[in-house]
Structure formats: C-alpha cells, structure tokens
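> please find the sequence and the predicted model below.
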Amino acid sequence: MNLDSTKKKQMSMRVVIYLFGMVLLALGITLNTQAGLGASAIVSVPYTISQGTGMNFANLTLIAYCVLVVAQFFIKGKNRRWIDALQVVVSIVFTRFMALFQYVIGYESGVFINDLVVLLLGILFTGIGAAMTVDMNLIPNPGDGIVSSLAERFNRELGFCKNCFDAFCVVCSLAIGLAFGNPLMGIGLGTVLSMLGVGRVIYFFNKAAKAHLQQFTMI
C-alpha cells in the first residue's frame, strides 16, 4: 500500500470515528433532555425556549449553534479562520440526528428512578461522543468551538472557560424561564449532574482510549 493510500485510509477512519462520536453525542443530549430533569448547560437555552414555546428543540439548537459560530468570528478577530464556518454544516447534521432520536425514542419522563437511569445514560453517551469528536482533530462542534475561542482570546485555561460558559448558559436559561413564568423550566438536577459528569466521562474515556484511537488513525 502506497503512502497516499495509507493517508486516505487513516483519514477515512478519522471521519468514521468522528461521525460515530457525533451520533453518540446527539443521542446523549437527547436522552439528557428526555429524562425531564433539566438539560445540559450547553443546550439549556434552546431547551428552555422549546419548553416555553413548544417549538422543536433540535431546530432551536441549530439556531443556537449558528449563533455560537458567528460569535466565534468576533471573538477570534484577526485570528478567525473561515474553515470554522464548516461548524454550521456539522450543526445541521448533528441536530438532524437529535431530531431523529427525539422521534424514535419518544421517552416519557415521570418515574424518578427511570428518569435518573436515562439521564446517566445521556451523560455517558454525551461524554464519550464529545471525546471521540474532539480526539479526531477535525471540525469541532460549536459548543467546543466557542469555549476554545474564549480560552484563546483571553489566554485562560480551557476548563475554566468551559465552566464560565456553562454558568453563562445556565443564567440565560434561568432568565428565559423566568420570562415564561418558571425560572427552572429548563434547569434541574440533570443540568448539575451533566456539568459534573460529562467532564469526568471525557477524562476517563480519554485515559482509556484516546491514545489507542489516535494511534489507530495516526494523528
């Protein structure tokens, strides 16, 4: 096998792993919201609007992600890259997976122990999916992209910026919920557990599998 064929095969494997991670991430976020215990912070704003208006959650998430992509261009300033606009394409594909899972799963929350199991599965899939997409070093989803942009712009640690951005999303969700008459409309136990749990899942997944995945795809 010549060098070009090897590189093409490695890139193909990276794309496959990236897409599989995207599917897991979409499934995780969908399960997180269907548990009825509050959305994860990054999608809490569109989820709250969806709860208050009855509009489709996946479509609202697409709009929110497009706003995040535009924001990145302002935050990065002269360091902006037009390739970052491809995050819009990623967002379209990602939110269509979310819409599909919403339709197929159709879980009805109401029994706490069942809701908690669904939530924990959502956190697990979200963490693994996020780790797989980021580890392939392709196009980040807008949630990761905006955090990376903030870290680069203000020269702060990535985890710190992630915590700050999550807190900002939660505050916005509380304000939007309040406008609809219930500040906790999109925020709850699931939001807190997601903020704590997804990062831990990413950490342990990367510790166990990142080196193997990157060696397999020669990153």
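Alright, I've got the coordinates. Numbers count the residues shown, from 1 in each chain.

> could you use CA atoms for every contact and neighbour count after this?
Noted.

> show me what contacts the most centrally placed residue in the chain?
In the chain, the centroid-proximal residue (Cα atoms, centre = their mean) is residue 143; its distance is 5.7 Å. Shown in contact with residue 143 (Cα atoms under 8 Å, 6 or more residues apart in numbering): 42, 65, 68.

> ditto for residue 63
For residue 63, no residue meets the contact criterion (Cα under 8 Å, 6+ apart).

> for residue 83, grab the count of nearby residues.
Using other Cα atoms under 10 Å as the criterion, residue 83 is surrounded by 8 other residues.

> check it against this one:
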Amino acid sequence: MTKEKSENMPKEKMSTRIVVWIIGMFVLALGTSFFAKSHMGVSALVSVPQSCSLISGWTLGVWVNIIYAIFVVLELFIYRKFSWQVIVQFPFTFIFGRIVDMWGIHIFGNLDPDNIWLKIIILVLALFCTAAGVTMMVHANIIVNPPDGILMALTTVIPRDYGTLKYWGDALMVVIAVIIGLVTGNLGKLIGPSIGWGTIIAVFTIGNMVKFFNKVIVSKVSPVKN
C-alpha cells in the first residue's frame, strides 16, 4: 500500500461513516412516520411523542424534539459533567424532528389508510425502515440517538446491562403514554394510533431485525465496520 493511499484511508472511512449515518437518520425518521401512518401503534420509543401529538395537536416531529431534548438533559444530569458527545445530540434532535415531519406531513401527508392490508404493509415498512435506520446509525457511530444515549448513561448508575435497560425503557415509555391518556381522558383516542398491535410487534421484532442486518449486511461492509 502506498503512503498516499494509507494517508487517505482514514478520511475516506470517516466520509463513508458520515454518509451512512445521514442516510440512516433519514431512514429511521421514515420508519417513525410510517409507524404513525399505519394507525396500528407506534414503536415504544415514539409512543409518548405520538400520544402528546394526538392530544395537543402539535406535530409528531415537534414532540420528538421535546422528548429527545429531555433525554439529552437527563444524560447531562446523570454524567454530572459537560460532554460534547452529549451536547451534539441537541442539534441532532432538532434535525431529526424536522425530518420526521418532512416525511409525515410534506411527503406522505395524504397517506391515511383505511384498508387493513394497507395498514399492515405500512407497518411492515415501518419495522424495516426503523431497524435499517438504527443499524446504519449505530455502526456509523457519529452521534448517539438520544433514546440510546440515555440508556447508556443509565448503565453507569444502574447495575444492569444495556439490553435489560432497553426492555425496561420501552416498557416505561408505553406506561407513560397510557398514563398521559388516563390523566387527560384521552386513552381511547390513543389506543390504536399510538398504542396498539404495532407497538407490541415492534418490541419483539426490531431488535431481531437489527441483529439480522448486522449479520447479513454490516459484517460484510468493511468501510463502516473497520
């Protein structure tokens, strides 16, 4: 290998990671929007923003901004120190929320299925896009997604591994969404669009899909893997 090639490799790998991370962010946001459009329940992490959106009238993207920003603040509180790795999650949160609304309002704004089979197709697309987006962003390793960041922070103060906290976190988000519905008297409005079969299916499938993508695709993509 020539000296010129060896000097260019790190830069090329970083540029590849950035591209993969950006694509992953757009794909993950698309999955988030598809979950909302399926009317069969969103993923656990989005259940609170979706519930707040349905009750308040503010867009899903706006509530993703708010909830994810709260996660970032909690991360800083848990670490009890200034960290650029955490701070950079703030601009990501804002951008991600805007992309969610771009997909859900400006591109698929007229998508409102009333056919059960179309709803199922959209739900499958939501699962696929969410798993694919998560896989790309995790392996690109540029900026941590706030829901993952808060769980990583909690592993430093709670004697449990990330996987265990992931299940607890998902369950807690659904419980909070239910409580929001009960307190506001809108639980009936949330069952289906926010909390439904799609939520349960997401809990048991997205993680396995991410593992599948890791094994079949990511392990063979050396520029991102190395």
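Here it is on my side, so go on. For clarity, every value in this text was computed on a predicted model and none was experimentally measured.

> can you find the partner of residue 149 of the first structure in the second structure?
Residue 149 of the first structure maps onto residue 153 in the second structure, with residues paired by TM-score structural alignment.

> isn't its match up against residue 75?
Yes. Counting by Cα atoms under 8 Å, residue 153 of the second structure touches residue 75, with 5.9 Å between them.

> of the two, which one has the most company?
Regarding residue 153 of the second structure and residue 75, a neighbour count based on other Cα under 10 Å identifies residue 75 as having more, with 23 against 19.

> the more buried one matches what in the first structure?
Under the alignment by TM-score structural alignment, residue 75 of the second structure pairs with residue 72 in the first structure.

> same deal with residue 197 of the second structure?
Alignment of residue 197 of the second structure against the first structure is given by TM-score structural alignment, with residue 189 as its counterpart.

> my read: its match touches residue 38, true?
Yes. Using Cα under 8 Å, residue 189 of the first structure makes contact with residue 38 at a distance of 6.2 Å.

> intersection of neighbour lists for the two?
Contact with both residue 189 of the first structure and residue 38 is made by no residue, according to Cα under 8 Å, 6+ apart.

> out of the two, which sits in the busier spot?
Taking neighbours as other Cα under 10 Å, residue 189 of the first structure and residue 38 compare with residue 38 leading, 24 against 14.

> burial of the aligned partner of residue 44 of the second structure in the first structure, as a residue count?
For residue 44 of the second structure, the aligned residue in the first structure is residue 41 (criterion: TM-score structural alignment). When counting by other Cα under 10 Å, one arrives at 25 neighbours for residue 41 of the first structure.

> check contacts around residue 122 of the second structure.
Applying Cα under 8 Å, 6+ apart to residue 122 of the second structure gives the contacts 34-35, 37-38.

> just among these, which is most surrounded?
Most neighbours among those, by other Cα under 10 Å: residue 35, with 32 neighbours.

> now for that one: what does it line up with in the first structure?
Matched across to the first structure, residue 35 of the second structure falls on residue 32, judged by TM-score structural alignment.

> name the element that match belongs to?
Per DSSP states H and E: residue 32 of the first structure is located in helix 3-34.

> continuing past that helix, what's the next helix or strand?
Heading C-terminal from helix 3-34 of the first structure (DSSP H and E), you reach helix 44-53.

> by how much does that next one deviate from the second structure on average?
Per the superposition on the second structure, helix 44-53 of the first structure and its aligned residues are separated by 0.8 Å on average (mean Cα distance after the TM-score superposition for the first structure).

> and the angle from that helix to helix 3-34?
Here helix 44-53 of the first structure runs at 40 degrees with respect to helix 3-34, directions being taken by axes from the mean of the first three to the mean of the last three Cα atoms, to 10 degrees.

> quick one: contacts for the equivalent of residue 124 of the second structure over in the first structure?
Following TM-score structural alignment, the counterpart assigned to residue 124 of the second structure within the first structure is residue 120. Listed by Cα under 8 Å, 6+ apart, the contact partners of residue 120 of the first structure are residue 32.
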